[in-house]
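Engineer: Fold the following, please.
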Amino acid sequence: MLGEFWYNFRHNLFKPLLLFFYLGFLVPILRVKFEFPYVIYQGLTIYLLLAIGWHGGEELSNLNPDVLGSVFGFMTVGFLTNFVIGIAAYLMLNAFTSLRKVDKATVAGYYGSDSAGTFVTCLGVLASTHILYDAYMPVMLAIMEIPGCLVALYLVSRLRHQGMDALGNMPDEPGYDPKALPATPSRLDDHGHGDHAIEAETELSLEKMEHPDNGNGNGNGKKPGVFSRKLLHEVFLNSGLYLLFGGIVIGFISGLQGPEVTRADDSFFVTLFQGILCLFLLEMGMTASRKLKDLRVAGWRYVAFALIAPNIFATTGILVAHVYSHLTGTHFELGTYVLFAVLCSAASYIAVPAVQRMAIPEASPTLPLAASLGLTFSYNVTVGIPIYIELAKLVQRMW
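Structural biologist: Just a heads-up that it's a prediction; the model follows:
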């Protein structure tokens, strides 16, 4: 078993997908004068979201109606699992790091969500190794993105009721000033891109903060409160979820009409997926590498959390899926276990940041992204996914 693990681990580390990620990761380190055009990056992210949705919807159209109950049950379990993971992340950060409580709460929200970038990378790895997965997993990507947003909003709301000042300091933390003025949101990326991410709402959210409109119920331009209508719209109907669900619906309706209807579009949304994903990972490698510098002030325990927590959460996800499989008599493909593990172990770097900018300006905008994108994303797409594949095989063999 150890020999098989080592062979597969080495084999997966040098897939073309990851080689492109390494290539991008070295660009800032070697100070190569290269910048990925942001307009092209936006186009790639739109394509990937629609392609995931299209393929998932097409496969959903072939599902037996008898299994729909267990599928929706598994989606509910996925939502609850990520919510619990978000709370667990907060408790771990509270026990082992010296971050401010508002930053712990925000980081916990990141880890209670998921990462579309990690998910599409895992899809590429599974395709290259011919590992099957269940057709509805792209829907799980959308469902399991939401809990982290709710966790962050809930925890920060509690802190505000406990006396947190406008700069995010609690009464027992250095720098506490109940008369402090609120923090002013600002663009964070050195290259004018906002924070690189899959969904296009990043820039939109920043623009809304910098130029608030008067048609949202806040005539004076103040930021929306926790769980306001505008904020809930950002959580449940951001552009990333819209494109993903839109692709699923289109693929589903098209799939019901038969392969004659979908064949021409499959050549674009399915056949080209791997190559476009390679370009996406080239850019993500550059962005992840740049974010590492923000970890200097966080301390080694925070770095350890960002590298160890994904393994704990992924293992939890695999065990939860396996228990659900046995309790309901549902058969899961190996790839389903791996994708569920990735959805549990990954950390958001766009959905929660967009919500953070709108509703939690007191929190540090760089620390959560340094962990989720600089460390956890990098770990998952290089080392994590091969480990989760072997771990899922081990759980299947043992139980």
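Engineer: use CA for all of it now, contacts and neighbours both
Structural biologist: Fine.
Engineer: Residue 313: what's it in contact with?
Structural biologist: By Cα atoms under 8 Å, 6 or more residues apart in numbering, residue 313 lies in contact with 85, 341, 344-345.
Engineer: Just put these in CSV and tack on secondary structure.
Structural biologist: Shown next, in CSV, are these (DSSP: H, G, I helix; E, B strand; the rest coil):
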residue, secondary structure
85, helix
341, helix
344, helix
345, helix
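Engineer: farthest-separated two in these?
Structural biologist: 85 and 341 (11.9 Å; Cα to Cα).
Engineer: So between these two, which is more surrounded?
Structural biologist: Set residue 85 next to residue 341 and count neighbours by other Cα atoms under 10 Å: residue 341 wins out with 30 against 26.
Engineer: Give me the next element, helix or strand, following whichever helix or strand residue 119 is part of.
Structural biologist: If you go by DSSP states H and E, residue 119 is part of helix 116-128. Next helix or strand after helix 116-128 toward the C-terminus (DSSP H and E): helix 137-143.
Engineer: For the helix holding residue 119, which residues meet the burial criterion?
Structural biologist: Buried residues in helix 116-128, counted by 16 or more other Cα atoms under 10 Å: 116-126.
Engineer: so what secondary structure elements neighbour that helix?
Structural biologist: helix 16-30, helix 273-291, helix 334-345 (3 or more Cα pairs under 8 Å, 6 or more residues apart in numbering; DSSP states H and E).
Engineer: let's see this one next to it:
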Amino acid sequence: MSIDAVVAFFLLGIICQLSGAKLAFSDGLYKSISMFLMIAIGLKGGIALQQHLDIALLKMSMFVILFGAILPLLAYPMLRYFGDINKINAGAIAAHYGSVSVATYAVAIALLEAKNIQYEAYFPLFVVLLEMPAIFTGLILAKGNLSAVNVSFIKKELVANQSILLMAGSLIIGYFGGQSVEKLSPFFIELFAGVLALFLLKMGLVAGKQLSSLRQNSLFLICFAILMPLLGGLAGTGLGIFLGFTAGGVALMAILGASASYIAVPAAMKQSLPEANAGMSITASLGITFPFNVMLGVPFFIALGQYLVQ
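Structural biologist: So this is what the prediction gives:
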């Protein structure tokens, strides 16, 4: 039995945190690595769009946006009626599970490329698109009306959101940059796996901290944070097959459906739903779902994609 070397750094981070090892990892380095990954993902998508931008891709994008808006509607009833969580917190958590984790996507890309599994190279476009619709749906569910989504929110939390700006901007640069983008490849493309390993080491440290708070949360929240990725991933699998993706593409669509945001959505919820319990959402998405996906969810959906698409 073997484990991917990149994923192993995530486990190393958890072990360091739980063992009490004082591993220095500055916030500045973490932010720089995060920016690197978002730019690299955007550039790769932009390069792919040079060859694939057409009406068919625009139609796919519409289905992906709809998918992101619907996922919170799947999570909300479970949180509200089975978990007995109030409307505000249920809407906030549901938004996290309709949006995406760029880190989970990056892990999936690394594993697919390590296994030489082909996938549609324009998937970074879908990552960008899936950051937004779930936030709208979550706010509407939490507030019960459209007034929660105002012009100020759109400007501050969506248009000016760092992850959206960096990925969308890099995607545009990759698309319009033509052959000049190739000179960036030695840094952003070839070093991707190594930088991702450092990022996962930091994520392991953070996840290790979140694990200590699980004792303070209900069994339901833990079960939800495992069940929802499976349901979202299966829904993404169905969408990938419907859209005619390759085995790798079906796997990526499933993994996007299975992932949960812990960067863009928490920032948006802090602005528009300050009364929501942010700790509950972060514990579920980062403390439970992210480790589950890295260790089990991503390999499972890659294998499922290969099985279903021969």
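Engineer: re the thing from before, hmm, who's touching the helix holding residue 119 of the first structure?
Structural biologist: By Cα under 8 Å, 6+ apart, the surrounding residues in contact with helix 116-128 of the first structure are 12, 15, 17, 48, 52, 132, 141, 197-198, 274, 277, 335, 339, 342-343, 346, 377, 380-381, 385.
Engineer: The second structure: which residue goes with residue 120 of the first structure?
Structural biologist: Aligning on TM-score structural alignment places residue 120 of the first structure opposite residue 106 in the second structure.
Engineer: mind checking the longest helix of the second structure?
Structural biologist: Secondary structure assigned by DSSP state H gives helix 27-52 as the longest helix of the second structure.
Engineer: ok, which stretches of the stretch 201-350 of the first structure are helices?
Structural biologist: Ranges of helices in the stretch 201-350 of the first structure, per DSSP state H, counting those that start in this stretch, are 201-210, 229-236, 239-256, 259-269, 273-291, 300-328, 334-345.
Engineer: got a markdown table for those, with distance to residue 91 of the first structure too?
Structural biologist: Below are these laid out as a markdown table (distance: least, Cα to Cα, whole Å):
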| stretch | distance to residue 91 of the first structure |
| --- | --- |
| helix 201-210 | 28 |
| helix 229-236 | 23 |
| helix 239-256 | 28 |
| helix 259-269 | 41 |
| helix 273-291 | 24 |
| helix 300-328 | 12 |
| helix 334-345 | 16 |
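Engineer: Out of these, which one sits most buried?
Structural biologist: Comparing those by mean neighbour count (mean count of other Cα atoms under 10 Å), helix 334-345 comes out on top with a mean of 28.
Engineer: and that helix, which stretch of the second structure?
Structural biologist: Taken onto the second structure by TM-score structural alignment, helix 334-345 of the first structure occupies residues 247-258 there.
Engineer: Just give me the mean distance for that stretch relative to the first structure.
Structural biologist: On superposition with the first structure, the mean distance recorded for stretch 247-258 of the second structure (mean Cα distance after the TM-score superposition for the first structure) is 1.1 Å.
Engineer: And that stretch, how far out from the chain middle?
Structural biologist: From the chain centre to the centre of stretch 247-258 of the second structure is a distance of 11 Å (Cα atoms, centre = their mean, to the nearest Å).
Engineer: and what of stretch 226-239 of the first structure?
Structural biologist: Its chain's average C-alpha position is 17 Å from that of stretch 226-239 of the first structure, according to Cα atoms, centre = their mean.
Engineer: Also stretch 252-270 of the first structure?
Structural biologist: Taking Cα atoms, centre = their mean, one finds stretch 252-270 of the first structure lying 28 Å from the centre of the chain it belongs to.
Engineer: That one: end-to-end distance?
Structural biologist: 15 Å (Cα to Cα, to the nearest Å).
Engineer: tell me the contacts of the alignment partner in the second structure of residue 305 of the first structure?
Structural biologist: Under the alignment (TM-score structural alignment), residue 305 of the first structure pairs with residue 224 in the second structure. Residues near residue 224 of the second structure by Cα under 8 Å, 6+ apart: 78-79.
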